[in-house]
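Engineer: Just a sequence and a predicted model for now, questions to come.
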Amino acid sequence: MKRNKQLLSFFNEYQGRLFGYLMKMTLNRPDAEDIFQDTFIKYADKYPMEQSPALLYTIARNIFLDKIRKKVNKTNSYENAPVNKNSPEECLISKNATQRILSLLKKLPEEDRELLSMAGSDGLAYSEIAKVKNMTVANIKVRIYRARLKLKTMMEAEDE
């Protein structure tokens, strides 16, 4: 019973971050939801005693890569991205901003998109990303910095 509460607490703590990561990786809400569910099922089944964010993200990443391999010729959609529904104006602005960012992320190399997704708001710490990617923290910092620069350059070019 105690293990179940600990696992549930762990899931509750990371569900929003993990789903955000998967939305940025898949650019498609239904795929993100499927991978999200598969990730937690696999984690609970194989690692019920663990509470490792790096392991959770590694499982999600591997499931994502498996699905990509199976869907090589299908295109991703970002039309169903989550939107903040306060007022009609805010909704439209938020949706447009989300679509813009997701379309720019789609243009980045997969490695850059993945790193930005992991490090995004409320994302993993650099040390946790380093564990997932099997790299040094310094290398992760440099790669994320460069990926952010690429994204910023793309946004500025689009604004001109």
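Structural biologist: Looks like it came in fine. Predicted model, so just to flag it, every value in this text is computed and none were measured.

Engineer: hey, let's count contacts and neighbours off CA atoms from now on
Structural biologist: Noted.

Engineer: Mind checking what secondary structure the residue most central in space within the chain has?
Structural biologist: Closest residue to the average C-alpha location of the chain: residue 21 at 1.2 Å, with Cα atoms, centre = their mean. Put simply, residue 21 is helix when judged by DSSP: H, G, I helix; E, B strand; the rest coil.

Engineer: ok, it to residue 30 distance?
Structural biologist: From residue 21 across to residue 30, the span is 14 Å (Cα to Cα, to the nearest Å).

Engineer: take a look at this one as well, against the first:
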Amino acid sequence: MLFKTDSELLDGCLRRDSKAQAALYQKYKGRFFGICRRYTPNKEEAEDIFQDAFVKVFLNLKELRSADQLSAWIRRVVVNVCIDYYHKRINFVDLTEVPEVAPADWQNESIISAMNNQELLSMVNELPDGARMVFNLFVIDGYSHQEIAQMLGISEGTSKSQLFFAKKLLKKKLLTTGITID
């Protein structure tokens, strides 16, 4: 059977149709593996996280209320599995020496716009775990510092400091590659 819509895919997966499960996996693999890759320092860990995420997806599909929400729901599951995977391993850098900056400085994304996707992924993967997690959650996934603090079990100030630290490291890396930043 050919699955043309997310509704057909969801119905097939709920019936435990292996062809529907394979089709769902293939349809979303590229997009959501990319999310796992952003949160991990290497491809092997990203593959492990991705597999865990899709196991969780298949086990919990019955919780999904509408096929229209399938992509967003899978994305949320993938991000949560990434966070769970690293929650115990994250080492937040001691940022007691990082100066306070004005809130507007947190919103300046010129560092990001100066890079292409591959450069960004490569440089973000080199960040310390805590800085990488906060950077991904805030800049790329669009979570607020309050949401990040709740997800990671840290304070909002720590989230802001980690983001500042990540951007500072990225800026330094960019300057060493010859890319100029406003």
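Structural biologist: Here it is on my side, so go on. Fair warning: this is a prediction, and the values are worked out from it, not measured in the lab.

Engineer: I'd like the TM-score for the two structures, please.
Structural biologist: Overlay of the two chains. TM-score (TM-score structural alignment, normalised by the length of structure 1): 0.52; 124 aligned residues with a Cα RMSD of 4.2 Å.

Engineer: residues contacting the residue nearest to the centre of structure 1?
Structural biologist: Counting by Cα atoms under 8 Å, 6 or more residues apart in numbering, residue 21 of structure 1 touches 117-118, 120, 123.

Engineer: Which residues in stretch 145-160 of structure 1 does the neighbour count mark as buried?
Structural biologist: Buried residues in stretch 145-160 of structure 1, counting neighbours by 16 or more other Cα atoms under 10 Å, are found at 147-148, 150-151.

Engineer: In strands, which of the residues you listed fall?
Structural biologist: If you go by DSSP state E, those have nothing in strands.

Engineer: thinking again about what came up before, which of the contacts of residue 21 of structure 1 has the most neighbours?
Structural biologist: Highest neighbour count within those, by other Cα atoms under 10 Å: residue 118, with 26 neighbours.

Engineer: Could you find the counterpart of it in structure 2?
Structural biologist: Counting by TM-score structural alignment, residue 118 of structure 1 corresponds to residue 137 in structure 2.

Engineer: next one: residue 23 of structure 1
Structural biologist: Per TM-score structural alignment, residue 23 of structure 1 is aligned with residue 37.

Engineer: which residue packs closest to its match, ignoring adjacent ones?
Structural biologist: Distance criterion Cα to Cα, 6 or more residues apart in numbering; nearest residue to residue 37 of structure 2, sequence neighbours excluded, is residue 46 at 5.0 Å.

Engineer: separation between the one you found and residue 82 of structure 2?
Structural biologist: Counting by Cα to Cα, the gap from residue 46 of structure 2 to residue 82 of structure 2 is 9 Å.

Engineer: what about the aligned residue in structure 1 for residue 175 of structure 2, which SS state?
Structural biologist: Using TM-score structural alignment, the equivalent of residue 175 of structure 2 in structure 1 is residue 156. Secondary structure, three-state DSSP: residue 156 of structure 1 is helix.

Engineer: what does residue 53 of structure 2 align to in structure 1?
Structural biologist: By TM-score structural alignment, residue 53 of structure 2 lines up with residue 39.

Engineer: Am I right that that match is in contact with residue 62?
Structural biologist: No: under the criterion of Cα atoms under 8 Å, residue 39 of structure 1 makes no contact with residue 62, lying 9.1 Å away.

Engineer: Comparing those two, which shows the higher neighbour count?
Structural biologist: Shown here are residue 39 of structure 1 and residue 62; by other Cα under 10 Å, residue 39 has more neighbours (22 against 13).

Engineer: mean shift between stretch 139-159 of structure 1 and structure 2?
Structural biologist: Comparison of stretch 139-159 of structure 1 with structure 2 after fitting gives an average deviation of 1.3 Å (mean Cα distance after the TM-score superposition for structure 1).

Engineer: Report how many residues lie close to the residue nearest to residue 37 of structure 2.
Structural biologist: Applying the criterion other Cα under 10 Å, we find 20 residues in the vicinity of residue 46 of structure 2.

Engineer: Work out for me the element it sits within.
Structural biologist: Taking DSSP states H and E as the criterion, residue 46 of structure 2 maps to helix 43-60.

Engineer: which residues in structure 2 form strands?
Structural biologist: So, for structure 2 - with DSSP E - there are no strands.

Engineer: Which residues does stretch 146-157 of structure 2 contact?
Structural biologist: 83, 87, 134, 137-138, 145, 158-159.

Engineer: Which of those residues fall within helices?
Structural biologist: Residues of these located in helices (DSSP state H): 83, 87, 134, 145, 158-159.
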